[in-house]
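[1] My questions concern the predicted model and sequence given below.
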Amino acid sequence: MNDLPPGLLFALIGLLIIISAFFSSSETSMMALNRYRLRHQARTGHRGAKRAMELLARPDKLIGVILIGNNIVNILASVIAGAVFTRLYGEAGVWYATAALTLVVLIFAEVTPKTIAALHPEKIAFPASVILRPLLWLLTPLVRLVGSVSNGLARLVGVEAGKESEAEHLAPEELRSVVFESGALLPTKHKGMLLNVLDLDQATVEDIMIPRNEVKGVDLDDSAQEILQQLAESSFTRLPVYRGDINKIVGILHLRRAAQLLRDGPERLTAESLKTHLIEPYFVPEATPLPTLLMNFQKRKHRMGLVVDEYGEVMGIVTLEDLLEEIVGDFTASPVPSDDEEIVEQGDGWYLVDGGTSIREINRTLHWGLPTDGPKTFNGLIMEHLESIPEGNISLYIQEYLIEIVEVSDKMITSARVKKER
């Protein structure tokens, strides 16, 4: 080495610094790759993504070959630099070489290439994989030796190399954060739908059902004229049919079948003839999670379920439309035009809310956070906090929400005003 000209040695040091920069940038870019985007690109046939996935399948081997190569070139560069500076400056040259090479390696072989690789991982990792894959095969014996020692040390602290990391899978909360941070990549409406799908597991049938007191059905004990008038005025496609009490369900009537029955004349409408056109009822426990209900609706080809409690009492009904609105929001117009809206804005942040309105509907409409882990209706929430039916118009706070009771009946709070103060 002492016989080689200094210019050639400096050129060799420069080449080694470039190689070191390659290894440093390769390591950072490979580790910075978005694994989910990488899988998508590999499935679409991207060659660079496929090579990168093969290398990342065993990160211990990948890191091993990169660090082996990086350390070899750095040590070789330091040896050559020491020899050159010693020849030029004598014994002090060792210190000059150390200081100069440290500065050069930090700037040109570490900080700069790693910064670029972190900002543009795919542009660095995919081309680098062309070199790293054959290099891994070439250095396999050395990589295995180093890997076996390092894996043994890792096992001492409870880490199993090659085992799939939990970080490879997203928890629902993490997936929700990914959707939130997607920015302009997802339209706002699509983002809301994805978040609603993730929130389905947090709700049950009881949260979205139409309560029993609001259910419209056909009582077979009524006269034929009363049943006919009810069918003519109904704004619903399907109606539960019962005898005397809704707990005595006979079946579900589709108005299309009723129309077929009436085609031959109203006199054909009798309780017995109506029973022949009924669909078998589908009963749903009130604690059924919404994803389970959706799968059951799809499997059984149902669009309506009768919600029952643990004692078998009918609590209300749930429809496919109610379930879909939990995902896509309100997409159906009110079947009967009415001025009796459940939530009415009154200005200055106040809203007049019907007591029977579900808390989930209030939260969804006003983007609020009223507690949903207890009562399901606005009336129930107020009653739980008061622990009695109020005798007059009083005010109360529930978290940061100021509530003023407007109207009270013998059994429930009919309406109240509410305002979010903070």
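    Structure received. Just so it is clear, the structure is predicted and the values come from calculations on it, not from any experiment.
[2] switch to C-alpha atoms for all contacts and neighbour counts from now on
    Noted.
[3] Give me the three-state assignment for the residue lying closest to Asn213 once chain neighbours are set aside.
    Take Asn213 and drop its neighbours on the chain: the residue closest to it by CA to CA, 6 or more residues apart in numbering is Gly316, 7.8 Å away. Three-state call for Gly316 (DSSP: H, G, I helix; E, B strand; the rest coil): strand.
[4] For Gly316, give me its contacts.
    Gly316 is in contact with 209-215, 306-308, counting by CA atoms under 8 Å, 6 or more residues apart in numbering.
[5] 10 Å - rerun?
    Counting by CA atoms under 10 Å, 6 or more residues apart in numbering, Gly316 makes contact with 205-206, 208-215, 246, 284, 286, 305-309.
[6] what does Gly7 give?
    By CA under 10 Å, 6+ apart, the neighbours of Gly7 are 13, 84.
[7] Identify each buried residue in the host helix or strand of it, please.
    Following DSSP states H and E, one finds Gly7 within helix 6-32. Going by neighbour count (16 or more other CA atoms under 10 Å), the buried part of helix 6-32 is 6, 9, 12-13, 16-32.
[8] which residue sits closest to Ile68 in space, ignoring its chain neighbours?
    According to CA to CA, 6+ apart, the nearest residue to Ile68 is Val143 (7.8 Å).
[9] Let me know the next secondary structure element after the lengthiest strand in the chain.
    The strand spanning the most residues in the chain, taking DSSP state E as the definition, is strand 245-254. Sequence-wise, the next helix or strand downstream of strand 245-254 (DSSP H and E) is helix 255-262.
[10] name the helices or strands packed onto the following helix or strand past that following helix?
    Using DSSP H and E, the helix or strand that follows helix 255-262 in sequence is helix 271-275. For helix 271-275, the packing partners by 3 or more CA pairs under 10 Å, 6 or more residues apart in numbering; DSSP states H and E come out as strand 238-243, strand 245-254, helix 255-262.
[11] also this one, for the comparison:
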Amino acid sequence: MMSLNRYRLKHLVKQNHRGARKASKLLDQPDRLIGVILIGNNFVNILASAIATVIAVRLWGDAGIVIATAALTIVILIFAEVSPKTVAALYPEKIAFPAAYILTPLLTLTYPLVWIVNSITNGLLKLFGLSPDGNSNHHLSTEELRTLVHEAGALLPKRKQSMLLGVLELNDVTVDDIMIPKNDIQGINLDLELDQILDRLSTTNHTRLPVYNGDINKVVGILHMRNLAQLIQQGKVTKASILQVIREPYFIPESTPLQTQLLNFQKESRRIGLVVDEYGDVLGIATLEDILEEIVGELSTEHREENSDIHAQEDGSYFIEASVYIRDINKSLSWDLPTDGPKTLNGLIIETLESIPDANVCLNINGYRIETLQMTDNLIKTARIIELDRPNKP
């Protein structure tokens, strides 16, 4: 009874399984269940001991007491304790559900005796400062649930495991971990000529674009390509008409957990937001698609292949664009580059060196050898990384 999986038991109860319902009802009051089981168990054992002793004394005299004690101890230990309890522990449902049909009427019949025994026992527990109710909390914490998903093994397909773990990790990841950085934002700069704006609109592969004056920090709204299509049909594509169909910008604090932001997107009926720091400066863009990809993985295989920034080499190393997020590298290669500091590979290298390198350098970070290959201005463009053999790696 005690070896039953409580969560599977609850599921079977919801499925209206009769044996599960009876077992669950008995487990709702474990002190009474244990009471009736132990009363019956000890009554049978003591009765058997008394009968065996009487028989042995009649057969062998006083020596029969020792013989009966030794023989009965072996018999009870093997056939009444270890063997049946091992079987019950291995197959709890097969034993517990039928047993529930017997224990339920037994509990009713012996209830007065069970109540007396439990009252005395609970009174003794209180003398030692223990609560008879104990800790009956069977709820799982997030970490415990994460372990449960990991341990599901073949019972849960790898894809579903990944999705469940992604949901559990939403509260541990913030929007600045998954945002498109400021330098990579594609938007409409109203300071450009109309022809340049139209050219940008005709080549973009996004459905929503920020509209700004000169600088992304001067954003005035978000343009949906559906609204632009209406302007094109009407032949009224001008800067003024674009300003009339844009929607006011939506700003997101950089430290917002993804779980919270997912709910905020739903509440505000938004799909895109500008991530800002404590001073109100735009750091990047976060979209609903970015959050969903944390759960289900890359939504577009074609897009992922075309924009891959990680290139495997024959010697086991990888050529990686330094602008890639460290979390994406770890997720793609099952690595554990440090993520508690800079978000990108470029930032990690610069922080480790504590300066911007003047030439290509080689360094070791957390068991990974990193060599810079290309540099432009004050940024590292490409790096070569190889995982070193680490004796303490699990």
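    Good, I have the coordinates. Please read all numbers here as calculations on a predicted model, not as lab measurements.
[12] quick one: TM-score?
    For these two chains in superposition, a TM-score of 0.95 is obtained (TM-score structural alignment, normalised by the length of structure 2); 389 aligned residues with a CA RMSD of 1.6 Å.
[13] Now the residue nearest to Ile68 of structure 1: which helix or strand?
    Going by DSSP H and E, Val143 of structure 1 is part of helix 140-156.
[14] Could you grab the helix/strand/coil label for the closest residue to Asn378 of structure 2 other than its chain neighbours?
    When the adjacent residues along the chain are set aside, Asn378 of structure 2 lies closest to Ile356, with 6.7 Å between them (CA to CA, 6+ apart). Three-state assignment for Ile356 of structure 2 (three-state DSSP): coil.
[15] Tell me which residue of structure 1 lines up with Ile356 of structure 2.
    In structure 1, the residue paired with Ile356 of structure 2 is Ile389, using TM-score structural alignment.
[16] Might you report the residue contacts of that match?
    Ile389 of structure 1 makes contact with 379, 382-383, 408-413, according to CA under 10 Å, 6+ apart.
[17] quick check, nearest of those to Ser150 of structure 1?
    Ile382 (61.8 Å; CA to CA).
[18] so that closest one touches Ile405, yeah?
    Yes: using CA atoms under 10 Å, Ile382 of structure 1 makes contact with Ile405 at a distance of 9.1 Å.
[19] which residues are in contact with both of the two?
    Between them, Ile382 of structure 1 and Ile405 share the contacting residues 355, 390, 396, 413, 416, judged by CA under 10 Å, 6+ apart.
[20] In strands, which of these appear?
    Among the shared contacts of Ile382 and Ile405 of structure 1, the members that lie in strands (by DSSP E) are 396, 413, 416.
[21] so the last one touches Glu404, yeah?
    Right, Ala416 of structure 1. Yes: under the criterion of CA under 10 Å, Ala416 of structure 1 makes contact with Glu404 at 5.6 Å.
[22] Look at these two and report which has more neighbours.
    Using other CA atoms under 10 Å, the more surrounded residue of Ala416 of structure 1 and Glu404 is Ala416, with 22 against 18.
[23] if I line the two up, what does that one land on in structure 2?
    So Ala416 of structure 1 corresponds to Ala383, using TM-score structural alignment.
[24] who touches the nearest residue to that match once chain neighbours are set aside in this structure?
    Leaving aside its sequence neighbours, Ala383 of structure 2 sits nearest to Thr372 (CA to CA, 6+ apart; 4.3 Å). Contact analysis of Thr372 of structure 2 by CA under 10 Å, 6+ apart lists 319-320, 322, 346, 349, 357, 359-363, 380-385.
[25] Please spell out the ChimeraX selection for the buried subset of those residues.
    Typed into ChimeraX, the line below selects the buried ones among these, using 16+ other CA under 10 Å:
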select :319,320,322,346,349,380,381,382,383,384,385
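[26] ok, then the element right after the lengthiest helix in structure 1?
    Assignment by DSSP state H gives helix 59-89 as the longest helix of structure 1. Next in sequence after helix 59-89 of structure 1, counting helices and strands by DSSP H and E, comes helix 93-104.
[27] the helices in the stretch 101-250 of structure 1, which residues?
    For the stretch 101-250 of structure 1, the helices defined by DSSP state H, counting those that start in this stretch cover 112-119, 121-138, 140-156, 172-180, 188-199, 205-208, 224-233.
[28] which residues in structure 2 does the last one align to?
    If I follow you right, that is helix 224-233 of structure 1. Helix 224-233 of structure 1 maps onto residues 194-203 of structure 2, going by TM-score structural alignment.
[29] how much does the matching stretch stray from structure 1?
    Here the mean offset of stretch 194-203 of structure 2 against structure 1 after fitting is 1.4 Å, by mean CA distance after the TM-score superposition for structure 1.
[30] nearest residue to the residue nearest the centre of structure 1 other than its sequence neighbours?
    Geometric centre of structure 1, nearest residue: Arg176, 3.8 Å, by CA atoms, centre = their mean. Leaving out its chain neighbours, the residue that sits closest to Arg176 of structure 1 by CA to CA, 6+ apart is Leu195, at 6.4 Å.
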